[in-house]
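S.K.: Just need the structure, nothing else, for what follows:
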Amino acid sequence: MASRKKRSTILGGVILFLFLSGIFFSQTQPFIKLSVKDYPTLSRVIIESSFPISFDIEKSSSLLMVNISTDVPFRIQRGAFESRIIKSFGWSKGKDFYILAIRTKVRNFSYDYFTLSDPPKL
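M.R.: Below is the predicted model of the structure:
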């Protein structure tokens, strides 16, 4: 009986630790949030970050690649979306960069971008 109580106390402690550390790490780890919004004549991809980012953009056929220079690990957040122009998102992490790949449904698309600073958005 004492052994069962000890095991349940240890198990409860482990669950509590995992829960609290999940809350702590989710609040402190920087994030990049990807979202899409369709308008009648265009689709807008919004890249939001928990702090300012340095980036370059490169277009190749039906792909738009956003290279983010950073040595900080990000948590990537992406919700489900439906778009007439945007097909999918992908990402890859290197030693000091992330590459966000935005695949479109069309080859001959044009793009433009602007940034906001509070919160940081591209």
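
S.K.: Going by C-alpha atoms from here, please, whenever you check contacts or count neighbours.
M.R.: OK.

S.K.: nearest spatial neighbour of residue 104, skipping sequence neighbours?
M.R.: Among residues not flanking residue 104 along the chain, residue 86 sits closest, at 4.4 Å (C-alpha to C-alpha, 6 or more residues apart in numbering).

S.K.: neighbours of the one you found, just the number please.
M.R.: Other residues lying near residue 86 total 22 when counted by other C-alpha atoms under 10 Å.

S.K.: got the contact list for it?
M.R.: Contacts for residue 86 (C-alpha atoms under 8 Å, 6 or more residues apart in numbering) come out as 36, 43, 102, 103, 104, 105.

S.K.: Now show me the structure for the sequence below, then we'll compare the two:
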Amino acid sequence: MANIGRGPPQPLDAAAKTVKVKVTFVGAELTENNHVGNEWWYEGYVNGKAIEEGSSRTLSLKTTDKITLKGEAQEQDKIPEDGEGSVSVKASAVTKTITKSVQVAVTENRGRYSGDTATWTFTFKIEKAK
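M.R.: Sure thing, here's the model as predicted:
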């Protein structure tokens, strides 16, 4: 059967536009500590990859893709407690500079302060890359 007059077959989905987005891990702050501990490790992540505090990463994404920001904190003792949190932003939503915060709660797991929590706030800046 000939395909006369209809042109080449077209894909069902239109190709998504590509955008460049710059994500900066501004920093992490221990905003509340109710007897959880004093020695901490923490890390920020952009789309599953660790990023240094104060550093930026430029991503080439489809407008339909999501940017996942994650924070992880761990109180360092014999039996460490840890917590993590994340938030996602659609790449198409980055029309201006956006600041996103990720809240991370760490709960003490032993001793007389068992059940008490510490809260970390991880701050990320997302903007269109130039």
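
S.K.: Drop the TM-score for these two in here.
M.R.: Put the two chains on top of each other and the TM-score (TM-score structural alignment, normalised by the length of structure 1) is 0.33; 70 aligned residues with a C-alpha RMSD of 4.8 Å.

S.K.: Please, where are all the strands along structure 2?
M.R.: For structure 2, the strands defined by DSSP state E cover 18-33, 40-46, 49-51, 56-62, 66-75, 81-90, 98-107, 117-128.

S.K.: and the contacts of residue 86 of structure 1 as JSON lines, adding secondary structure and neighbour count?
M.R.: Listed next are the contacts of residue 86 of structure 1 as JSON lines, based on DSSP: H, G, I helix; E, B strand; the rest coil; neighbours: other C-alpha atoms under 10 Å:
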{"residue": "36", "secondary structure": "strand", "neighbour count": "17"}
{"residue": "43", "secondary structure": "strand", "neighbour count": "16"}
{"residue": "102", "secondary structure": "strand", "neighbour count": "18"}
{"residue": "103", "secondary structure": "strand", "neighbour count": "19"}
{"residue": "104", "secondary structure": "strand", "neighbour count": "20"}
{"residue": "105", "secondary structure": "coil", "neighbour count": "14"}
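
S.K.: Taking those residues, tell me the two that lie furthest apart.
M.R.: 36 and 105 (13.8 Å; C-alpha to C-alpha).

S.K.: ok, of the contacts of residue 86 of structure 1, which one's closest to residue 77 of structure 1?
M.R.: The closest of the contacts of residue 86 of structure 1, once distances to residue 77 of structure 1 are taken by C-alpha to C-alpha, is residue 36, at 12.3 Å.
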